[in-house]
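**Student:** how does the following fold in three dimensions:
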Amino acid sequence: MRTQGFTLVEVLIVIGIIGVLMGLAMPTYLGWLAASEAQQAATTLAQEIQRVRTDVKRATLSTTGAQPQASLTTTANSTSFTAAGRTVSLSNARIQTARTLTFEAPYGTLVLPTGTSLPLTITVSSSRNATKTRTVRVISLLGKVVVQ
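**Tutor:** A predicted model of the protein is given here:
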């Protein structure tokens, strides 16, 4: 009489095949995960640049008559940045470029430091794999942002 089920040898062969397939798929998955983290961080940074610009456009003239300004500041090799006085943390990503972007009312125009030209770039990389990077570019004085 034969009992139904798997033998130990059959189970070990299946486990071996699964191990080989996982070994082949894991590097691809980790590369995709790192690229995805860099893309998410770059998108967050681009959205915060637009938010700072929008906030300064909505600001009204102060009682002293000075134009309201708002800034976004990044620090090299950092996992966070400051946007209009608020700290934003990036999960599993690092900012590679130190830069300060200042926008002024009433149109939310970008104030360029002396000797600086457009586009202004900020590079973001994955914390898992530093070769997976995305670049956030501010390409106009009106704050147009492109993620590459």
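
**Student:** every contact and neighbour count from this point should use C-alpha atoms.
**Tutor:** Noted.

**Student:** tell me the strands in the protein, going along the chain?
**Tutor:** 69-74, 80-83, 86-89, 93-95, 99-104, 109-111, 120-126, 133-138, 145-147 (DSSP state E).

**Student:** any idea which residue is closest to the centre of this protein?
**Tutor:** Centroid-nearest residue in the chain, with C-alpha atoms, centre = their mean: residue 41, separated by 1.7 Å.

**Student:** so that one is in contact with residue 93, correct?
**Tutor:** Yes: between residue 41 and residue 93 there is a contact under C-alpha atoms under 8 Å: 6.3 Å.

**Student:** that older thread, of all the strands of the chain, which one comes closest to residue 16?
**Tutor:** When those are compared by C-alpha to C-alpha, strand 120-126 sits nearest residue 16, at 32.0 Å.

**Student:** please give me the structure for this one as well, since I'd like to look at both together:
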Amino acid sequence: MTTRSGRSGGFTLLEMLVVLAIIGILAGIGYFNYLRQIRIGQVREAATQVATDLRTARDSAMRLTQPASISWTTTTPISSYNLNLPGRNTARNVPNSLNFVCQSGCDSKKIAYQAPYGELNGATGTILRFDSPLVDKIFYVKVVGVTGKVILTDKL
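**Tutor:** Here you go, the predicted model:
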């Protein structure tokens, strides 16, 4: 199609390059945000696994009226732990090659629930910190009070 001035209608090469550059910049920003969200999800998954295992230990101590615990051997950082339930002990690894740090209440390297009420044995609270060097988001698993209630949060 030709206009009055003799130019054909459409886009110039320069206009197309500018549009492609803008699309490339937006795609790059979106990609890095996507990667950040994936890494945050991995940290959350690791914290959720340990919190779930702590709840399982507490529930087993109450339901089966036998002590249950989670224990680890290293001081820090912790990449694996043992889930000690009545009748079975399971070695567990923190998912996605992440680690956690026991921030407070970890002198015995163990969180033990006593039967029949699922109370903590000799401790009144523990805080486990989950983070990754690749993201700035930190998750905490708190074992609170004598009752040993497990809370997963992103606030200390």
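
**Student:** and the TM-score between them?
**Tutor:** In this superposition the chains share a TM-score of 0.72, using TM-score structural alignment, normalised by the length of the first structure; 136 aligned residues with a C-alpha RMSD of 2.9 Å.

**Student:** got any residues that touch both of residue 41 and residue 93 of the first structure?
**Tutor:** Common contact partners of residue 41 of the first structure and residue 93 (C-alpha atoms under 8 Å, 6 or more residues apart in numbering): residue 124.

**Student:** alignment lookup: the residue nearest to the centre of the first structure to the second structure.
**Tutor:** Aligned by TM-score structural alignment, residue 41 of the first structure pairs with residue 46 of the second structure.

**Student:** gap between its match and residue 95 of the second structure?
**Tutor:** 5 Å (C-alpha to C-alpha, to the nearest Å).

**Student:** over to residue 78 of the second structure?
**Tutor:** Distance of residue 78 of the second structure to residue 95 of the second structure, computed by C-alpha to C-alpha: 12 Å.

**Student:** what ranges does the first structure have for its helices?
**Tutor:** Shown for the first structure, the helices assigned by DSSP state H span residues 8-58.

**Student:** of the strands of the first structure, flag the one that's most buried.
**Tutor:** Comparing the strands of the first structure by mean neighbour count (mean count of other C-alpha atoms under 10 Å), strand 93-95 comes out on top with a mean of 28.

**Student:** what does that one rub up against?
**Tutor:** Contacts for strand 93-95 of the first structure (C-alpha under 8 Å, 6+ apart): 37-38, 41, 74-80, 122-128.

**Student:** let's go with 6 Å and repeat that
**Tutor:** Contact partners of strand 93-95 of the first structure, identified using C-alpha atoms under 6 Å, 6 or more residues apart in numbering, comprise 76-79, 124-127.

**Student:** distance check, the match of residue 41 of the first structure against residue 15 of the second structure.
**Tutor:** As judged by C-alpha to C-alpha, residue 46 of the second structure and residue 15 of the second structure stand 47 Å apart.

**Student:** so how many other residues sit close to the counterpart of residue 24 of the second structure in the first structure?
**Tutor:** The equivalent of residue 24 of the second structure in the first structure is residue 19 (alignment by TM-score structural alignment). By other C-alpha atoms under 10 Å, the residues close to residue 19 of the first structure number 12.
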